[in-house]
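**Student:** The sequence isn't on hand, but the structure is:
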């Protein structure tokens, strides 16, 4: 694994190299103060990951990463930001896959790079990696969702704290309130303020609504996709997946179900079956939307069970884990919510086929409630 860090070496370099040794990682890490030298690397040794500070000598970090994207489309691109430096983040996300805070933290960087290694093992498809790497305007990482995830990790966080964070983005706040008042979540009384929404629905449900609002935002639709219909289908899948799996993994299933079709928003993906009848999905030569979406979520830093479930929800029998878990629940929920075929051979292999009639009834009940 060849990691290139562009910028000043700094005092954390020794700590980072010691952390590599502690983890037993045989990585080649090079610190390069000259951003121009990045483009002069030998052709036979491309970097696996490039980390750049936002402000470099005579050039910006996003510009360097944009050039890296052009020459090394498969390299993971990570941008380092100063603490509190959130200005213009939307613009820099076109060139960076992940954002990390300065000073460079060894553990965070190791985790970020290793998550991509796992993802590549899951989605070891050269054409897919190249196709995604060359996309210039990938949907940006869900900023508010990530911020809420960090906020909810603090046991002292209150509903007022969450409402205050959400209210800082009026567009997302308005969309979350609209989703709260939709047929899937409304309890009959109209919610008009964020604090009431958080209190009524709970922190985890609000977190998923934020994710839906950010992931499916934007005007129009790539590949002719109706984003509103897609978002409604995602919400149905999310709720049903959580009910099918239950227990401590229900939240993972809910989030994976919400994002199962996010890859359809990427250009030049292959969308077979039902969706192909609704949209012009290219010539069928691009990556499958499920794999493309999973690869994108992995670059965003979402947990591997979610990435794996999104990648395999249309073909649950190929996942590495045995048994019925997140990917299985998302497959069934996605099929029942979207009107596609459930893989009964897979369900029989994991001993769950006898539950399918009850699950169908649950899906029909959910649809009736929404109507």
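**Tutor:** Received, thanks. Just so it is clear, the structure is predicted and the values come from calculations on it, not from any experiment.
**Student:** rest of the way, CA atoms for contacts and neighbours
**Tutor:** Will do.
**Student:** List the contacts of the top helix by length along the chain.
**Tutor:** Counting residues, the longest helix found in the chain (DSSP state H) is helix 227-245. Residues outside helix 227-245 that contact it (CA atoms under 8 Å, 6 or more residues apart in numbering) are 184, 212, 216-217, 220-221, 249-261, 325-326, 329-330, 332-334, 336-338, 359, 362-363, 366.
**Student:** again with stretch 290-301
**Tutor:** So stretch 290-301 is contacted by 97-98, 112, 115-116, 119, 123, 128-129, 132, 141, 260-264, 266, 269, 304, 307-308, 310-314 (CA under 8 Å, 6+ apart).
**Student:** how far does the helix or strand following the longest helix of the chain sit from the chain's center?
**Tutor:** Where DSSP states H and E defines the elements, the next helix or strand beyond helix 227-245 is helix 250-259. Centre-to-centre, helix 250-259 and its host chain are 11 Å apart (CA atoms, centre = their mean, to the nearest Å).
**Student:** Comparison target below:
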């Protein structure tokens, strides 16, 4: 049973939540507080797994409360439940909130979101890694640009024009998007000179993933570089995996998810690169990285860490699963080439083309059981030759 604390200064709101959440009393121990001070007092008496707070409250508002929660219990899931009129306050809470929900929120949706946040959290075996994800302010909070983009994409009437306008607000992101779309990875027939053209050609979900990774790589550069992680190399590998993964599935929706997941598949490495959770990475480990991370110093893999982080951010479940299981897609029950499988294959092909499997047990990193189950093991030589011939890992 997990402890879920709801915080709102309106007693009728708390009463309504208590009534609507009765079906899950066997799963959750429900706690309620009428202010930020009451919430912190309750947390001194009992450990809290999830805090769901209103934004506008007298005295301590939601952003201030979640900041205090992060300081006291950094592993606690932190959610803002607020009205649309609180946009300015919600933007202030970006560095400390894992997810944002709008009032009124359906009880079943609230239950599903909290349960999903907790499910992948429980998959992590290392308390130290769980704490690292929740406590590093640069990572678990959605970057401002991504949050605005996600809000627009969630609208039924989302338009390419509006998405492009959001990206154009950030000079660095505009330059990065145009740099990427004109790179050899995508090999478009003509130069792409406008953000709107780039968004149209790439598609909305891949652009969302690209914005997220670019914002994170930019924000994490000083921390990760000081820990020995080569972010430029990691970003280049992510793009290569994304562009290969997009070519593998036949289903258009799966291709879109696979490309986005390919861009994000190594995001967990950013967390594990932060000291003291990650040892010196100057010398390559004797095992493939995803195997080395299973040793007691980590207790989990960067794939699960990345999947957990994306789940906290509220990204779509297929995308979360594709990142979390990209090293072992056989753990899923898919009988076809899924997004997770496409990223797994693309990751292996990208390392093979770069020669980075040499001496690191690359053959063992291939999930042959999965490829045999979906009857694609025989396709590896063909895929390898196709992308070797393209020169950049992308064939259109």
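**Tutor:** The structure has been received and is ready for your questions. Keep in mind that what you see is a predicted model, and the values were worked out from it rather than measured.
**Student:** Can you pull the TM-score for these?
**Tutor:** Once superposed, the chains reach a TM-score of 0.83 (TM-score structural alignment, normalised by the length of structure 1), with 369 aligned residues with a CA RMSD of 3.6 Å.
**Student:** how far away is the equivalent of residue 309 of structure 1 over in structure 2 from residue 210 of structure 2?
**Tutor:** The criterion is TM-score structural alignment: under it, residue 309 of structure 1 has residue 322 as its aligned partner in structure 2. Distance, residue 322 of structure 2 to residue 210 of structure 2, using CA to CA, to the nearest Å: 16 Å.
**Student:** Kindly report the same for residue 175 of structure 2.
**Tutor:** 12 Å.
**Student:** between the two, which one's more packed in?
**Tutor:** residue 210 (27 against 13; other CA atoms under 10 Å).
**Student:** so where do the helices sit in the stretch 101-250 of structure 1?
**Tutor:** In the stretch 101-250 of structure 1, the helices defined using DSSP state H, counting those that start in this stretch lie at 106-122, 126-133, 143-152, 159-167, 170-180, 194-201, 203-215, 227-245, 250-259.
**Student:** so of these, which one's packed in deepest?
**Tutor:** helix 250-259 (a mean of 28; mean count of other CA atoms under 10 Å).
**Student:** Over which residues of structure 2 does it lie when aligned?
**Tutor:** With TM-score structural alignment as the criterion, helix 250-259 of structure 1 aligns to 255-264.
**Student:** on that earlier part again, switch the helices of the stretch 101-250 of structure 1 over to CSV, and while doing so, append distance to residue 90 of structure 1 to every line.
**Tutor:** Formatted as CSV, those follow (distance: least, CA to CA, whole Å):
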stretch, distance to residue 90 of structure 1
helix 106-122, 20
helix 126-133, 18
helix 143-152, 9
helix 159-167, 17
helix 170-180, 14
helix 194-201, 24
helix 203-215, 12
helix 227-245, 21
helix 250-259, 21
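**Student:** ok, for residue 395 of structure 2, nearest residue in space, not its chain neighbours?
**Tutor:** residue 387 (6.3 Å; CA to CA, 6 or more residues apart in numbering).
**Student:** What residue in structure 1 is paired with the one you found?
**Tutor:** Using TM-score structural alignment, residue 387 of structure 2 sits opposite residue 363 in structure 1.
**Student:** The helix or strand harbouring its match - contacts with which helices or strands?
**Tutor:** Assignment of secondary structure by DSSP H and E places residue 363 of structure 1 within helix 356-370. For helix 356-370 of structure 1, the elements it packs on are helix 227-245, helix 326-338, judged by 3 or more CA pairs under 8 Å, 6 or more residues apart in numbering; DSSP states H and E.
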